[in-house]
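J.: Below are the sequence and a predicted model; questions follow.
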Amino acid sequence: MKKHNFSAGPCILPQEVLKKASEAVVNFNGINLSLIEISHRSKEFVEVMENARSLVKELLDLPEGYSVLFLQGGASLEFLMTAYNLMKIDGKAAYFDTGAWSSKALKEAKLLGEVDVVASSKDKTYNYIPKDYTITNDVDYVHLTSNNTIYGTQFKEFPKSDALLVCDMSSDIFSRELDFSQFDLVYAGAQKNMGPAGTTLVIVKDEILGKTGRTIPSMLDYQIHISKDSMFNTPPVFPVYVSMLTLQWLKDLGGVKAIEKINKEKAALLYAEIDRNSQFKGFAEVEDRSAMNVTFNLTNEANQEVFDKLWNEAGISGIKGHRSVGGYRASIYNAMPIESVQVLINTMQQFEKQVHN
């Protein structure tokens, strides 16, 4: 039976990417060596790294003056690296608290300086994006998480201020067209829209670095990683390669503009069914709904066993909601085909008929 993978991450990848990646593990580019056993400094892998960085710049239409890095440690390490590289000694940063990951990010920043939580949606279990906030002039940077996987909310517009703008885009990078010149630093774990777990994309404006007055440990210093072309230490060769393949897949599809159109169609179909179906209710506020993570609950929790049986029988995987929210979460990242979304919708409709009879 075909599986329909709605996992929040690590998540679905394009089938053609998985095929090429599996072939490379056995015999990479016809050299009779595995991708994961060759030197990361070999011309074969250096070309992979260069291609991956080039595709990021092309797909996101990055302006001149930005560096692209493939690092390790996930977004969780970037929570700390952001503060180390941008917060001045005795400095201050502004954070939006819109979910579990932004909450963890601000916790790390507090280790190095003062954190001003300019807005929070914790009062309603993070089911909305705050609109009423003030960013003071004395902060070194502003940090936010563009898409909140657990709660299913997403920033549609970004704050404007004189401070540097930092964004964790782990779960919606490459999913929609944005003007990246508005951001000074963007980071994203690969395991949502870009590749397997194990590498983290960092996009940083070169001119903002080296101005904190603090000594930064080498592994946490963006300038060192830039000077070594993401190879200050041995890079995660397989995740970088699969990310390169996924970015090439996206380019061949028509780029970010093309995938945004598809993503909007998928999200519109699923949200329409949630709003129509008497057995479901959306979790996030309508105006802040994520196009990547669709969160919803049953109107009658007593019917959970019936619905769980139906979606399991339909080959649907990974739609259980996060334990902090409960309910269900359908992650519809770039590689999720619209056919799988329709299978979920059909199952929801079948469920409604079954409990009514």
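T.: That came in fine, so what should we check first?
J.: drop to CA atoms for contacts and neighbour counts, all remaining ones
T.: Will do.
J.: Residue 16: what secondary structure?
T.: helix (DSSP: H, G, I helix; E, B strand; the rest coil).
J.: count of neighbours near it?
T.: 12 (other C-alpha atoms under 10 Å).
J.: Tell me which stretches of the stretch 1-150 of the chain form strands.
T.: 4-5, 66-71, 92-97, 114-120, 141-145, 147-148 (DSSP state E, counting those that start in this stretch).
J.: packing partners for whichever strand or helix holds residue 250?
T.: Element membership of residue 250 [criterion: DSSP states H and E] is helix 237-253. Judged by 3 or more C-alpha pairs under 8 Å, 6 or more residues apart in numbering; DSSP states H and E, the packing partners of helix 237-253 are helix 15-26, helix 43-60, helix 255-276.
J.: let's bring in a second model and compare:
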Amino acid sequence: MKRAYNFNAGPAALPEWVLQEAQKSWMDFNNTGMSIMELSHRSKDYEAVHNEAKSLLACLLSIPDDYEILFLQGGASLQFTMVPMNLLADDKTGYYALTGVWAEKALKEAAKVGKTETAVSSKDDNYTYIPDPAEIEVPENAAYLHITTNNTIYGTQWHKFPTGLKVPLIADMSSDILSTPLDIKNFDIIYAGAQKNLGPSGVTVVIIKKELIKKNPELPTMLSYETHASSNSLFNTPPTLAIYLLSLVLKWAENQGGIEGIAAINNQKAETLYHVIDNSEGFYKGHAVKDSRSKMNVTFTLQSDELTKKFLDEAKLAGFVGLNGHRSVGGCRASIYNAVPLEHVEALAQFMKNFQQNA
């Protein structure tokens, strides 16, 4: 069987090794006579998987002991609500950096919970760039500053982060977590839907400073971080299969040389595609300005809608999947998350060169 050239934005490509390992135990996990999907989440066999996933993530990301790792459900979209419900007190204001659609959605949900303000925005320029972190001003009495580190739709990414803040820094890292070295101590909460770099859809990772986890009886039980932290994310039935696959992805990441090894390949993948775009004499045009370009989502347009359609049609026939740009931007988008092999990116780069030559 020939694997597709999978450039989907999410759910995205998973490492072949992960799929093969999961297949081995599909019918009989750890000699239990049951699939991982059939195990009780209270069983020792599943508990070992659950705790191993936490341990692997803590090791790969160098997560300090004063942070809690949670495995939740509801995707990043539920975190848009949980963050303000747990942190946004009546006398505080949540500040948001607007750099794309998902940042807008996070702000919209927070505004339903309490007072919010826009700290900085690149919306006026169609989100082609990331604002300078040094220019972000947040008052000391703010509840927090929220950023979206990678913007899948527009193909932009934060390469430097705000520093010297007197308030918690919250980051939605759904589409670039585990892709490049990161100092966790610079953040107070990091959350990420797994379906791009960490595993399949269904589980959301939350990394939160323990001091921010507080018991609040007024919160709905399932929307309190304290509920999940106090029960090792086992208050209710977790997405056991997704967490198992997450643990396999983390093992795969270790075997790639950890984050440093993965980052080196990611840099090479991004450089391969941007080189084609920059040397196409305007045939391909990148959406993001160069110093804000994403290493996870390469967005570009062609010279006309007709040519774009022809490109996408021929790419599909050649086995490339998921290259359509988001409807709000148009054009094309290649999502080159951790599990997308360098060889697939090189194949796309060659296809782009050939298409330009034959257009």
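T.: Thanks, I have the structure now. As the structure is a computational prediction, the values presented were derived from the model and not from experiment.
J.: start and end residues in structure 2 for the helix holding residue 250 of structure 1, please.
T.: Under TM-score structural alignment, the match for helix 237-253 of structure 1 in structure 2 covers residues 240-256.
J.: Just the buried residues of that stretch, please?
T.: The neighbour-count check on stretch 240-256 of structure 2 (16 or more other C-alpha atoms under 10 Å) flags 240-254 as buried.
J.: again, but for stretch 81-91 of structure 2
T.: So, applying 16+ other C-alpha under 10 Å, buried residues of stretch 81-91 of structure 2: 81-88.
J.: swap in stretch 39-55 of structure 2?
T.: 39, 41, 45-47, 49-50, 52-54.
J.: same question, stretch 176-193 of structure 2
T.: 176-181, 184, 187-193.
J.: and the equivalent of residue 209 of structure 1 over in structure 2, how many neighbours does it have?
T.: Superposed on structure 2 with TM-score structural alignment, residue 209 of structure 1 falls opposite residue 213. Applying other C-alpha under 10 Å, we find 19 residues neighbouring residue 213 of structure 2.
J.: Residue 69 of structure 2 now?
T.: Count around residue 69 of structure 2 with other C-alpha under 10 Å applied: 24.
J.: okay but it is in contact with residue 205, surely?
T.: Yes - here residue 69 of structure 2 reaches residue 205: they are 7.1 Å apart, a contact under C-alpha atoms under 8 Å.
J.: From residue 192 of structure 1, how far out is the counterpart of residue 17 of structure 2 in structure 1?
T.: Here residue 17 of structure 2 is matched to residue 16 in structure 1, going by TM-score structural alignment. Noted for residue 16 of structure 1: a distance of 17 Å to residue 192 of structure 1, by C-alpha to C-alpha, to the nearest Å.
J.: try residue 352 of structure 1
T.: In this view, residue 352 of structure 1 and residue 192 of structure 1 are 31 Å apart by C-alpha to C-alpha.
J.: Please say which position in structure 2 residue 272 of structure 1 maps to.
T.: So residue 272 of structure 1 corresponds to residue 275, using TM-score structural alignment.
J.: should've said residue 139 of structure 1
T.: Using TM-score structural alignment, residue 139 of structure 1 lines up with residue 142 in structure 2.
J.: how about the helices in structure 1?
T.: Remark: helices assigned in structure 1 by DSSP state H are 15-26, 43-60, 74-86, 100-109, 222-227, 237-253, 255-276, 304-313, 338-356.
J.: and the first one, how far from structure 2 on average?
T.: To tie it back to what came earlier, the one meant is helix 15-26 of structure 1. Helix 15-26 of structure 1, aligned to structure 2 and superposed, deviates on average by 1.8 Å (mean C-alpha distance after the TM-score superposition for structure 1).
J.: That helix vs helix 237-253, what angle?
T.: Orientation note: helix 15-26 of structure 1 sits at an angle of 150 degrees relative to helix 237-253 (axes from the mean of the first three to the mean of the last three C-alpha atoms, to 10 degrees).
J.: List the buried residues in helix 15-26 of structure 1.
T.: In helix 15-26 of structure 1, counting by 16+ other C-alpha under 10 Å, buried: 17-18, 21, 24.
J.: Need those in TSV (columns: distance to residue 156 of structure 1).
T.: Shown next, in TSV, are those (distance: C-alpha to C-alpha, whole Å):
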residue	distance to residue 156 of structure 1
17	30
18	32
21	34
24	38
